[in-house]
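**Student:** A predicted structure for the sequence below; I have some questions about it.
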Amino acid sequence: MLTDGRRKTIFLVEDNLGDIRLIQEALKNTAVECDIAIARDGVDAMAYLRREGDYENAVRPDLILLDLNLPRKDGREVLADIKVDPELCHIPVVVLTTSRNEEDIHNSYDLYVNCYISKSRNLSQLFKIVRGIAEFWLETVALPS
């Protein structure tokens, strides 16, 4: 297990309140000690990541969980902005979305997403997926600090 001893932060970019609650609950029941920051649209997500406006003191996340279908600026645009920004491009981005569209999958990888996962509507499967993501990206993988 690789860890530097500091508490990790997951940045959840999701507009669906039900999915936010489920993902928060799944992360509560995992061995990974982490904080969760949330943005409900793409514009706020980029302001948070760039530490603009109300987010000037935002913690740089260790992992981003990104939905594709967001208001104001969709997840595809957010992913593209992250991956071309030298301050942000090293942060792993996992697309966690209901879309199983082959074009969305290909486009996400073309934009250098680290992983693409379709959300399960089965609650226990969704919890297993979210826990697995957190454990892999925050405990197993060596991430830049």
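**Tutor:** Thanks, I have the structure now. Numbering: from 1, shown residues only.
**Student:** okay, CA-based contacts and neighbour counts for the rest of this
**Tutor:** Will do.
**Student:** now the end-to-end length of stretch 23-42.
**Tutor:** 18 Å (C-alpha to C-alpha, to the nearest Å).
**Student:** who touches that stretch?
**Tutor:** 7-16, 45, 48, 70-75, 77-78, 127-128, 130-131, 134-135, 138-139 (C-alpha atoms under 8 Å, 6 or more residues apart in numbering).
**Student:** can you pull out the helices in the chain?
**Tutor:** Under the criterion DSSP state H, the chain carries helices at the ranges 17-28, 42-49, 75-84, 102-110, 123-135.
**Student:** Would you tell me which one of the ones you listed is buried the most?
**Tutor:** When you average the neighbours per residue for each of those (mean count of other C-alpha atoms under 10 Å), helix 42-49 leads with a mean of 20.
**Student:** how much does that one deviate in direction from helix 75-84?
**Tutor:** Interaxial angle of helix 42-49 relative to helix 75-84 (axes from the mean of the first three to the mean of the last three C-alpha atoms, to 10 degrees): 20 degrees.
**Student:** okay, pairing it with this:
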Amino acid sequence: MTTLPYKDVSILLIDDDDIDHMAVARAMTQLRLLNPLVRARDGVEALELLRQQRVKCPYLILLDLNMPRMNGIEFLEELRHEKGLSQSVVFVLTTSAADEDKVAAYEHHVAGYMVKHHIKDEFLSIFNMLENYWRIVVLPCETGGDDYGPVAD
């Protein structure tokens, strides 16, 4: 079996919960992932970080749905209508198992919808899956096209 090359993919975690943020950071440390982790506490802050290109490309977004100021679905609505950000790869990571939230998220073209139950074990599994994903998949800004934002060095 061949080992896939390491890719420096930034992770933008959009979540207002400090415990979830610590669990994500801990899971990344346990798996020895060196990827940059950037946190926004809501959709407004996340859009500001993305618009100002303060999240290094290529990146993946981990999005909670239940947040103040701008929730996850509102964030997706803005993101998908903004040139240069609309192709962002987003995984929903939330406590909501409501069918209407799942449908709304997938209508905004998320790559996956994951419901948080047991934070420690699930986050390790989630990051194992994400690491395999970003090692295999060509993410938008890796193509070098102007519509995808800056190209990573």
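**Tutor:** Arrived safely. On a predicted model such as this, the values are computed, not experimentally measured, just so you know.
**Student:** Ok, which of the helices of structure 1 comes nearest L143 of structure 1?
**Tutor:** Set against L143 of structure 1 and scored by C-alpha to C-alpha, the helices of structure 1 come closest in helix 123-135, at 12.8 Å.
**Student:** Distance from the closest one to the middle of the chain?
**Tutor:** 13 Å (C-alpha atoms, centre = their mean, to the nearest Å).
**Student:** Which residue would you name as the spatial centre of structure 2?
**Tutor:** By C-alpha atoms, centre = their mean, structure 2 has its centre lying nearest to I61, at 1.5 Å.
**Student:** Would you confirm that that one contacts D15?
**Tutor:** No. Using C-alpha atoms under 8 Å, I61 of structure 2 is not in contact with D15, being 10.5 Å away.
**Student:** so how far is E82 of structure 2 from the residue nearest to I119 of structure 2 when sequence neighbours are not counted?
**Tutor:** Distances taken as C-alpha to C-alpha, 6 or more residues apart in numbering put A23 closest to I119 of structure 2, at 6.8 Å, once the chain neighbours are dropped. As for A23 of structure 2, its distance to E82 of structure 2 is 30 Å (criterion: C-alpha to C-alpha).
**Student:** Please name the residues that touch the residue mapped onto R135 of structure 2 from structure 1.
**Tutor:** In structure 1, the residue matched to R135 of structure 2 (TM-score structural alignment) is E139. Neighbouring residues of E139 of structure 1 by C-alpha under 8 Å, 6+ apart: M1, L2, T3, V32.
**Student:** Separate out the buried members of those.
**Tutor:** V32 (16 or more other C-alpha atoms under 10 Å).
**Student:** Of the contacts of E139 of structure 1, which are reproduced in structure 2?
**Tutor:** Here is what carries over to structure 2 from the contacts of E139 of structure 1, by both residues aligned by TM-score structural alignment, their matches' C-alpha atoms under 8 Å: L2, T3.
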